[in-house]
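**Student:** Following is a predicted model, sequence given first.
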Amino acid sequence: MNQLTTSIISQFVAEAAFLWVLRSRLVDAPHFSLQDLAQLDERLEAHLDGLRVAGEAGWGICRDALDGQYAETFFPAAVLAFESGDKDRIQVVIESLNNDPACAKALISALGWLTYEQAAPLIEKLLTDQSAYLRYIGIAACAIHRHDPGQHLNKAACHVYPLLIARALQAYGELGRSCELDNYNLPNLLADSDNGIRFAAAWSASIAGIPAAVETLKSFAATEAPYSVKALNTALRQMEQTAAITWQKQLADSPATIRLATIGAGVIGDTILVPWLIEQMKTPQLARIAGEAFTLITGIDNELDEMKGAQLEGFTAGPNDDAKDDNVALDADENLPWPNAGLIAAWWDNNKGNYPSGTRYLLGKTVTVDHLRQVLKTGLQRQRSAAALELAILQPGRPLFDVRARGCRQLAAGGSA
């Protein structure tokens, strides 16, 4: 192999790893659509295809990259190893994991990238492996493909390894089996000392509308924590409208949870909260997320000229070039437009009669199965995620539509459930 060839192959590996990281962020981005996702996936697949064409040389450079223990390098290596079916290659990838959660995420993603038919032989082995960690990967891979692992899921939920239990409990919700959780002593799961187990049980059971689970989810949304936004999104959708608005107001009363209250207003979807949202658009740290919530309710795009605003004075977000500035947190709302509160207030005064309060709206229309399916086809990723969750709640027993799946597969399915 000459140096040029080595360089090109190394670039394929680096680009595939980079695009996988980028994809991991953009699948939850507020400005990204299904078409955008499909195009990004085509770019990623092109680099993987370059590695396939390179044959043993491509695999060799992927294998060597694993030594750096960078999670992103596991994705191209795992894709090549798994789709080849080569036992030695697969063993190299599995042994390089070292129980690293970030590397496991890349490996699970690689299993999801393959068709289920390609991934099935390895998934079956993972589901019966002696290692609970590898069984966790197997359950996660099944959940990504929305393939029901049957009794393997039941056994995982009764295991003693917290990570495996939590992933199994989450899979019940993803696979449309939430109603079965009552068979696993749900009260004990909702009181478990492990946050991952308690949250997964509450989230999945909440999809089935179990009141105790919804109350547990509310406790996770008490602060800005790893589970808070997901808990908020599910709990509010299962609460009676008046109770949901009352809780939203309680969250709004505390500086620690006012951002969650702003997000929650969009989830509730009642236009009675629109004036409050417009007020939040005047606060630099809340303006853009309030604009997104306004769009989620009304369907009006804040990027339209008659709605667009400029960055508010007093807003700061790190990191920047100032070495003395300790603020290194990324701008959570960098991909959201700045709304013009004055223009939006004027528009609302002229149009609020078209949006009677007391009704739940999503992107300007009442929440119905047909509308939700349309949002899955045409909405942005966060909007599509909201629609998928609404559908799962409206259609008990059906799997949660995966808006993070490969774009080509979603398009082949018409973009919706």
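**Tutor:** That came through, no problem. Residues are numbered from 1 along each chain as shown.
**Student:** C-alpha only now, for contacts and for neighbours.
**Tutor:** OK.
**Student:** Checking Arg63 next. Helix, strand or coil?
**Tutor:** helix (DSSP: H, G, I helix; E, B strand; the rest coil).
**Student:** didn't it look like it was pressed against Ala77?
**Tutor:** Yes. Counting by C-alpha atoms under 8 Å, Ala77 is a contact partner of Arg63 at 6.4 Å.
**Student:** Neighbour count for the two, which is higher?
**Tutor:** Ala77 (31 against 21; other C-alpha atoms under 10 Å).
**Student:** Are we agreed that the more buried one is in a helix?
**Tutor:** Yes. Counting by three-state DSSP, Ala77 is part of a helix.
**Student:** Next, the contact list for the closest residue in space to it that isn't next to it in sequence, please.
**Tutor:** Sequence neighbours aside, Cys62 is the residue nearest to Ala77 in space, at 5.0 Å (criterion: C-alpha to C-alpha, 6 or more residues apart in numbering). Residues counted as contacts of Cys62 (C-alpha atoms under 8 Å, 6 or more residues apart in numbering) are Val13, Thr73, Pro76, Ala77.
**Student:** before we move on, what about Tyr361?
**Tutor:** Ile268, Gly269, Asp270, Thr271, Leu296, Ile297, Thr298, Val367.
**Student:** Run a quick neighbour tally on Lys155.
**Tutor:** 12.
**Student:** how close does it sit to Gly58?
**Tutor:** Between Lys155 and Gly58 the computed distance is 38 Å (C-alpha to C-alpha, to the nearest Å).
**Student:** go on, Thr73?
**Tutor:** For Thr73 relative to Gly58 (C-alpha to C-alpha), the value is 13 Å.
**Student:** show me where the stretch 101-250 of the chain has helices.
**Tutor:** Residue ranges of the helices in the stretch 101-250 of the chain, as given by DSSP state H, counting those that start in this stretch, are 101-113, 116-127, 132-145, 151-157, 162-174, 186-190, 195-207, 211-220, 228-238, 241-252.
**Student:** Below is an additional structure, to be compared with the one above:
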Amino acid sequence: MESILLDVFEEHLDEAAFLWTQWEQALEAPDFNLEETATVEARLRAQLDGLVVGAAAVAEALLKPSLESEDPSTLFAAAFALLDGSERMQPSDVLALLVPRASKLRAPIQRALELNEREELTETLQPLLKESAPEILALTLEVLAFHHATPKDVAVDMLLQHEEERLLVATLRCLQPLPRHLLRGHLPRLLADPRPAVREAAMEAGLISGARVAWERCLDMAGRHAAPSRQQLLLLGLSGERLGTERLLTLLEVEELRADVLWALGFSGQSAAAEACLGWLEHQELAPLAGEAFSAITGLTLQDAYVLEKREESAQEPLPLEEEDLDADLTPRPEEALPIPHPEAVGAWWRENRGNFTPGQRYLRGRSFSMETLLGELRQGPMRRRHAHALELALRSQGACRLQTRAFTRRQGTELARLRNTAQRLSVRPLSGILGGG
């Protein structure tokens, strides 16, 4: 291939790698919605498509050599173009991509598999479920779960007894909702597992399966002297339960949990939670989180008079090279894009409007919580919060309404349109009111 032509495809690869990073950040951003994310995505897809049209010549000259890269974004772009452009992927092709990699370099290839939209993908992955290596088996189950695909011809009963943590978690996420015999045979043990990730996955799987014991375990783990995870706290907020909100308000006193509790309170929709957030609007680190939660409940848009100007970070002397953490993740955190609320202005707004909020009633963006308001947030709300809203949709439908909020936006739009009618018929009662007795 002429060098000048190869230069064009190298530019496509570099741009795709850069834009993939930007798009992944947009999926977690508090200042992007689905439409804005789709704009970034369109640029990414154009670069990826440019690599695919190069066919076999570009695959041999550029993409396959790029699989040796240790840069995750380059590895993603090369793997995606290869997987998307091949005539038909074989299980051996996928294994050849995965097996030689160190664990951290399998992640971008896994992402390429998750974002692949070829219809035969899930069938191609099924033979990998016979692999003996737990890490490959877990990765395969995670990709299948991403595509809402159920594993075939695999002894899931044995998988739920496996000792490997990631494999257990992947199995629980892939089998939602759990069949009744698996609920009875395995859920109590997994809810009591000493590993937080396993307990968390079991709790989520149990709730999606309608098992009351999972909700009781969630409440127990959020006791005053427990150490609940961020996800367990979120489940309390999503539940719509008065008791769940009360537990969160109590845990707000625990300093190391405070940021995660504020996040969860924003999904509770309770006026008491909004009032509690006001107390943290002057805290230097927590004010943006408290403002985000307050806004999510009340609908107050934090802009203009309701925000403070962000202070510029003062220049610091660079650390000596030997003191630098060269492995530190310098990717901006989503919270850094949140506005800083003006405490006095927000407080004055609340004093004027608090009478519009009935104690015990659940609100979302200032409106009474309903499936319509929930779907509205999934269509137009901040990307950062949509993952939790999609989880609530899965909980309330017991797995019937699934939205993959980390997929390409075209797939998300298709899924939203497909589940709309079913979702609107779901109950908005507190979660305990729709759980069974298991």
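**Tutor:** Nice, thanks for sending it over. Nothing here was measured: the structure is a model prediction, and the numbers come from that model.
**Student:** how about stretch 229-237 of structure 2, aligned to which bit of structure 1?
**Tutor:** Using TM-score structural alignment, the residues of structure 1 aligned to stretch 229-237 of structure 2 are 228-236.
**Student:** If you count neighbours, what's buried in the matching stretch?
**Tutor:** In terms of neighbour count (16 or more other C-alpha atoms under 10 Å), stretch 228-236 of structure 1 has its buried residues at Ser228, Val229, Ala231, Leu232, Asn233, Thr234, Ala235, Leu236.
**Student:** same thing with stretch 349-357 of structure 1?
**Tutor:** For stretch 349-357 of structure 1, by 16+ other C-alpha under 10 Å, it's Tyr355.
**Student:** now it, how far from the chain's geometric center?
**Tutor:** Offset of stretch 349-357 of structure 1 from its chain centre (C-alpha atoms, centre = their mean, to the nearest Å): 32 Å.
**Student:** next one: stretch 374-393 of structure 1
**Tutor:** That offset, for stretch 374-393 of structure 1, works out to 12 Å (C-alpha atoms, centre = their mean).
**Student:** which bit of structure 2 covers that stretch?
**Tutor:** Going by TM-score structural alignment: stretch 374-393 of structure 1 matches residues 376-395.
**Student:** Identify all contacting residues around that stretch.
**Tutor:** Outside of stretch 376-395 of structure 2, the residues within contact range by C-alpha under 8 Å, 6+ apart are 26-35, 207-208, 234, 238-239, 334, 374, 400-406, 416, 423.
**Student:** could you flag which of those are buried?
**Tutor:** Buried members of the contacts of stretch 376-395 of structure 2, counted by 16+ other C-alpha under 10 Å: 26-34, 207-208, 234, 238-239, 374, 400-406, 416, 423.
**Student:** Which SSE is immediately downstream of the longest helix anywhere in structure 2?
**Tutor:** In structure 2, taking DSSP state H as the definition, the longest helix is helix 3-27. As assigned by DSSP states H and E, the chain's next helix or strand after helix 3-27 of structure 2 is helix 34-52.
**Student:** can you pull the buried residues of that next one?
**Tutor:** Under 16+ other C-alpha under 10 Å, the buried positions of helix 34-52 of structure 2 are 34, 37-38, 40-41, 43-45, 47-52.
**Student:** What is the mean deviation of it from its aligned residues in structure 1?
**Tutor:** Its aligned residues in structure 1 lie a mean 1.4 Å from helix 34-52 of structure 2 after superposition (mean C-alpha distance after the TM-score superposition for structure 1).
**Student:** now swap in stretch 166-174 of structure 2 and tell me
**Tutor:** Counting by mean C-alpha distance after the TM-score superposition for structure 1, stretch 166-174 of structure 2 comes out at 1.4 Å.
**Student:** okay, that stretch sits on what stretch of structure 1?
**Tutor:** Per TM-score structural alignment, the counterpart of stretch 166-174 of structure 2 in structure 1 is residues 163-171.
**Student:** any shared contact partners between Arg63 and Ala77 of structure 1?
**Tutor:** Val93.
**Student:** before we move on, back to that, the longest helix of structure 2 versus helix 34-52: what angle between them?
**Tutor:** 160 degrees (axes from the mean of the first three to the mean of the last three C-alpha atoms, to 10 degrees).
**Student:** Would you mark the buried spots in helix 3-27 of structure 2?
**Tutor:** 6, 9-10, 12-13, 15-17, 19-21, 23, 25-27.
**Student:** Check the offset of that helix from the chain's centre.
**Tutor:** Computed by C-alpha atoms, centre = their mean, the chain-centroid distance of helix 3-27 of structure 2 equals 24 Å.
**Student:** Next one: the residue nearest the centre of structure 2 from Leu238 of structure 2, what distance?
**Tutor:** Centroid-nearest residue in structure 2, with C-alpha atoms, centre = their mean: His387, separated by 4.7 Å. According to C-alpha to C-alpha, His387 of structure 2 and Leu238 of structure 2 sit 12 Å apart.
**Student:** Check Gln412 of structure 2 too.
**Tutor:** 21 Å.
**Student:** With Leu139 of structure 2 instead?
**Tutor:** The gap separating Leu139 of structure 2 from Leu238 of structure 2 is 28 Å, by C-alpha to C-alpha.
**Student:** can you check His181 of structure 2 too?
**Tutor:** From His181 of structure 2 to Leu238 of structure 2 the distance is 27 Å (C-alpha to C-alpha).
**Student:** Gly85 of structure 2: what's its closest spatial neighbour, skipping adjacent residues?
**Tutor:** In space, Gly85 of structure 2 is closest to Val52, 5.3 Å off (C-alpha to C-alpha, 6+ apart).
**Student:** Structure 1: which residue goes with that neighbour?
**Tutor:** When structure 1 is aligned by TM-score structural alignment, the residue opposite Val52 of structure 2 is Arg52.
**Student:** doesn't Ile61 make contact with its match?
**Tutor:** No. The criterion here is C-alpha under 8 Å, and Arg52 of structure 1 misses it with Ile61 at 11.7 Å.
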